[in-house]
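In: sequence and predicted structure are below.
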Amino acid sequence: MTGTAAAPRVAVVGAAGWAGTRHARAFAAAGAKVSVLVEKDGRGVALAQDLGAQLVPSTAELNPEDLDLVVVALPTTMQPVICADLLNRGFHVLTEKPVSADAEGAAVLAAASGVNERLMVGYTLHHHPAAALVAQWIRNKDVIAVSVRSVAHKQNLNSWRADPKEGGVAVVNGIHAIELVSSWFDGAPKVLASSASSGLYGSPVPEHIVSTLEFAEGVVLTLQSYWSPWREPEGLNQGDWSLTIDVLASEGRMLWSNDSLHIWERKGGQYEKTFEPSDLFLRQAETALNFCAGGIPAVAFAQALRATEIADTVLAAVPSAPGTSSPRSISKTLNTTPTVD
């Protein structure tokens, strides 16, 4: 008689936040034992009780012998140092995207032990069932252009997202599409133009950004990303995020819109598929459990760093007002009101 394999043991850092809570519940639903939650205050008490997890105030209390995976879901600027420490101590780590708020901030992580083998970066779009079909469709196509519209619903911007050091919507939301599209094409794209605005909420960060980039093959990417106070009729992540990716090729056209996929072939054929709404956190958790058992990361450090470097160039191309120098501080490049509390 063979014994039943023990459930993988998972810790979640920043478990009381929106993403951290989603991660914790997703891993529990995927069959893992969420054994530890890391939070500095009492906000994680109810979740810890619900999941039967221990609540600790610091990652210093985590032991690699007691855990198979540590999930880090913190503001972007905080994650590199914490992830580097965990990697140096021998953990497998799943970190929320992006890998850093900017390429400079990723340097500490680049030097960490096992960064290419034991770190997986949480770009959830790769786990949508449409993603593999899209990648397969474009593989042998002569792609001309890709247009992306990525809109995340936020009632207000009174948290870490309003910190200029976090990079604004291009880094927090638009980078999902930047990472995915850049995984289809080689080389570092050239930014042809970028513009940004903070007119929706009046925060000190870019809340709306439009950028046009060109990859080495001549493929043009047009990206529009913004936070919206209005919830859209359809969307990913339980309606919080509306995504459209439109690919134009010499051989046809492909339109991925949330949970639907429509392909028009040049010779007249059409293909349409509608997917059941996906819990992308659950799909990612299932993949991450395979990763910490010895599999390869769905998105490794090198690809995640490339996306961050592209986001840097997008922000650097935003025109600055006279006498300003930092594209990361929208309060310096645009006329805005102070941070919303």
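Out: The structure has been received and is ready for your questions. From a predicted model like this one, the values you see are computed outputs, not experimental measurements. Numbering: from 1, shown residues only.
In: C-alpha only now, for contacts and for neighbours.
Out: Fine.
In: so what touches the single longest helix found in the chain?
Out: Criterion DSSP state H: the longest helix present in the chain is helix 301-316. Applying CA atoms under 8 Å, 6 or more residues apart in numbering, the contact partners of helix 301-316 are 97-103, 106, 110, 115-116, 119-121, 170-171, 175, 178-179, 182-183, 188-189, 191, 194, 211, 326-328.
In: how about a cut-off of 7 Å?
Out: The contact list for helix 301-316, computed with CA atoms under 7 Å, 6 or more residues apart in numbering, reads 98-100, 102-103, 115-116, 119-121, 170-171, 175, 178-179, 191, 194, 211, 327-328.
In: so which of these sit within strands?
Out: Among those, the subset assigned to strands under DSSP state E consists of Leu119, Met120, Val121, Val191, Ser194, Ser211.
In: alongside the first one, take a look at this:
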Amino acid sequence: MSKLKVSIIGCGSIAINRHIPEFHDNKNVEIVAVCDIVSERAEKMAELYDTKAYTDYKEVLKLSEVDAVSVCLPNYLHAPVSIDALNAGKHVLCEKPMATSQEEADEMIAAAKKNDKKLMIAHNQRFVDSHRKAKEIIDSGKLGKIFSFKTTFGHPGPEDWSIDGASSWFFKKEEAYMGAMGDLGVHKADLMRYLLGDFSEVGSFIETNAKENTDVDDNAVCVLRTENGVIGTLAASWAYVTGSYNGTIIYGQEGTLRLEDDPEHSLIEEYKNGHVIKHKLSKIQSNEDGARTNTHVIDHFVESVLENKQPLIDGEEGMKSLQIILGAIKSQETKQIISLK
């Protein structure tokens, strides 16, 4: 099998900690270019991974040897750069949220189809062991009818994680468009769609009350209804000052599933007959522990391209998860429940 030749566009924290090392670790990949408008960042990564540095992504897209690109840029650049790459004949792995509007998402999907190239959105929660096991249990019918859920992703904020700290694009509305909802909420929206199917309605309360000098959301609580009538809550926050929480609880007719809700056990099955099953699975990744963990996102993308398979989170899937977040923002603005159909 010939190696997939990739370029990473954007050398901020997500590229440094996830994309570049995971591409490097994949034996079927050759990193042929890295790109960042800050030349020192690109050069540092190029030196570290023995590749070439660029400061203009359009120069990278002209390289005939590049098969695929990772788009690791601020939110407002996800769509335009992905579309340019697809139109240049490159496969694209784009960071989440895939876009900042429905129109942008539609254009990305259309560009992938027109050029017959893979478009994958880098949602990683579907690859977490506890989440995959939970889907298996739910699909088996063991829990019976699902009634409700609550899912939460919160941490102290991007200041410690982003390469630019408190001055990061994460806090600039014109570059981020959305804050905790785009950073964390969209992950949980994608997870709940994976576990429970598509959603039909969303209502929300969204605030900017934890961070100073920003007008993007930092606290959000949403109420959601699936097309099958399951109701629950989704919370996204940059206000969890003592550490992160990335857990989900699913309530069914026969019992409850606790995902990433216990420090020791990644998944706990609790049944109304008193039966409890505790699973020790590999931990969900965290930005805090400093440990290198494989997200499986890059490996799945590489396999999808090399074996010409549909990615698990293609453009359509990424768009449906984005729609929940866009709907939640619209709900906050209009003070109404928003239909997602």
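Out: Yep, that arrived. Worth saying up front: this structure is predicted, and the values here are computed from it rather than measured.
In: follow-up on the earlier one: could I get the ones in strands among the contacts of helix 301-316 of structure 1 as CSV with neighbour count and distance to Ser320 of structure 1?
Out: Supplementary listing: these in CSV, determined by neighbours: other CA atoms under 10 Å; distance: CA to CA, whole Å:
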residue, neighbour count, distance to Ser320 of structure 1
Leu119, 32, 36
Met120, 27, 35
Val121, 24, 31
Val191, 20, 16
Ser194, 20, 11
Ser211, 20, 15
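In: which of those residues sit farthest apart?
Out: Leu119 and Ser194 (31.2 Å; CA to CA).
In: just the helices in the stretch 201-341 of structure 1 please.
Out: Taking DSSP state H, counting those that start in this stretch as the test, the helices found in the stretch 201-341 of structure 1 are 236-239, 280-292, 301-316, 330-333.
In: distance from the chain centre to the first one, please.
Out: I take that to be helix 236-239 of structure 1. Centroid separation for helix 236-239 of structure 1 versus its chain: 14 Å, with CA atoms, centre = their mean, to the nearest Å.
In: so for it, what gets flagged as buried?
Out: Neighbour-count burial for helix 236-239 of structure 1, counted by 16 or more other CA atoms under 10 Å, picks out Leu236, Asn237.
In: and stretch 93-105 of structure 2, by the same measure?
Out: Neighbour-count burial for stretch 93-105 of structure 2, with 16+ other CA under 10 Å as criterion, is recorded at Leu93, Cys94, Glu95, Lys96, Pro97, Met98, Ala99, Thr100, Ser101, Glu104, Ala105.
In: just to revisit the earlier point, equivalent range in structure 2 for the longest helix of structure 1?
Out: Counting by TM-score structural alignment, helix 301-316 of structure 1 lines up with residues 315-330 of structure 2.
In: and for stretch 168-181 of structure 1?
Out: Residue correspondence for stretch 168-181 of structure 1 in structure 2, counting by TM-score structural alignment: residues 179-192.
In: what does that stretch rub up against?
Out: Applying CA under 7 Å, 6+ apart, the set of residues contacting stretch 179-192 of structure 2 is 97, 123, 125-126, 151, 153, 170-171, 216-220, 235-238, 321-322, 324-325.
In: got the contact list for whichever strand or helix holds Glu136 of structure 2?
Out: Counting by DSSP states H and E, the element that carries Glu136 of structure 2 is helix 129-140. Around helix 129-140 of structure 2, the neighbours that count as contacts under CA under 7 Å, 6+ apart are Arg126, Leu195, Leu259, Ser266, Leu267, Leu281, Ser282.
In: alignment lookup: the third one to structure 1.
Out: Pairing criterion TM-score structural alignment: the partner of Leu259 of structure 2 within structure 1 is identified as Trp256.
In: what residues are up against the closest residue in space to that match that isn't next to it in sequence?
Out: For Trp256 of structure 1, ignoring the flanking residues on the chain, the nearest one in space by CA to CA, 6 or more residues apart in numbering is Ile245 at 5.1 Å. The contact partners of Ile245 of structure 1, by CA under 7 Å, 6+ apart, come to Val146, Ser147, Val148, Arg149, Leu255, Trp256, Ser257.
In: ok, the third one - how many residues close by?
Out: Val148 of structure 1 has 23 neighbouring residues, counting by other CA atoms under 10 Å.
In: and the equivalent of it over in structure 2, what helix or strand is that in?
Out: Taking TM-score structural alignment, Val148 of structure 1 has Thr151 as its aligned residue in structure 2. Using DSSP H and E, Thr151 of structure 2 maps to strand 146-154.
In: average distance between that strand and structure 1?
Out: Between strand 146-154 of structure 2 and the aligned residues of structure 1, the post-superposition mean distance stands at 0.7 Å (mean CA distance after the TM-score superposition for structure 1).
In: report all helices and strands that that strand contacts.
Out: Counting contacts by 3 or more CA pairs under 7 Å, 6 or more residues apart in numbering; DSSP states H and E, strand 146-154 of structure 2 packs against strand 231-237, strand 248-252.
In: relative to helix 129-140, how tilted is the last one?
Out: Right, strand 248-252 of structure 2. Inter-element angle recorded for strand 248-252 of structure 2 and helix 129-140: 10 degrees (by axes from the mean of the first three to the mean of the last three CA atoms, to 10 degrees).
In: now the angle from strand 248-252 of structure 2 to strand 146-154?
Out: Using the same axes, to 10 degrees, one finds that strand 248-252 of structure 2 and strand 146-154 are set 170 degrees apart in direction.
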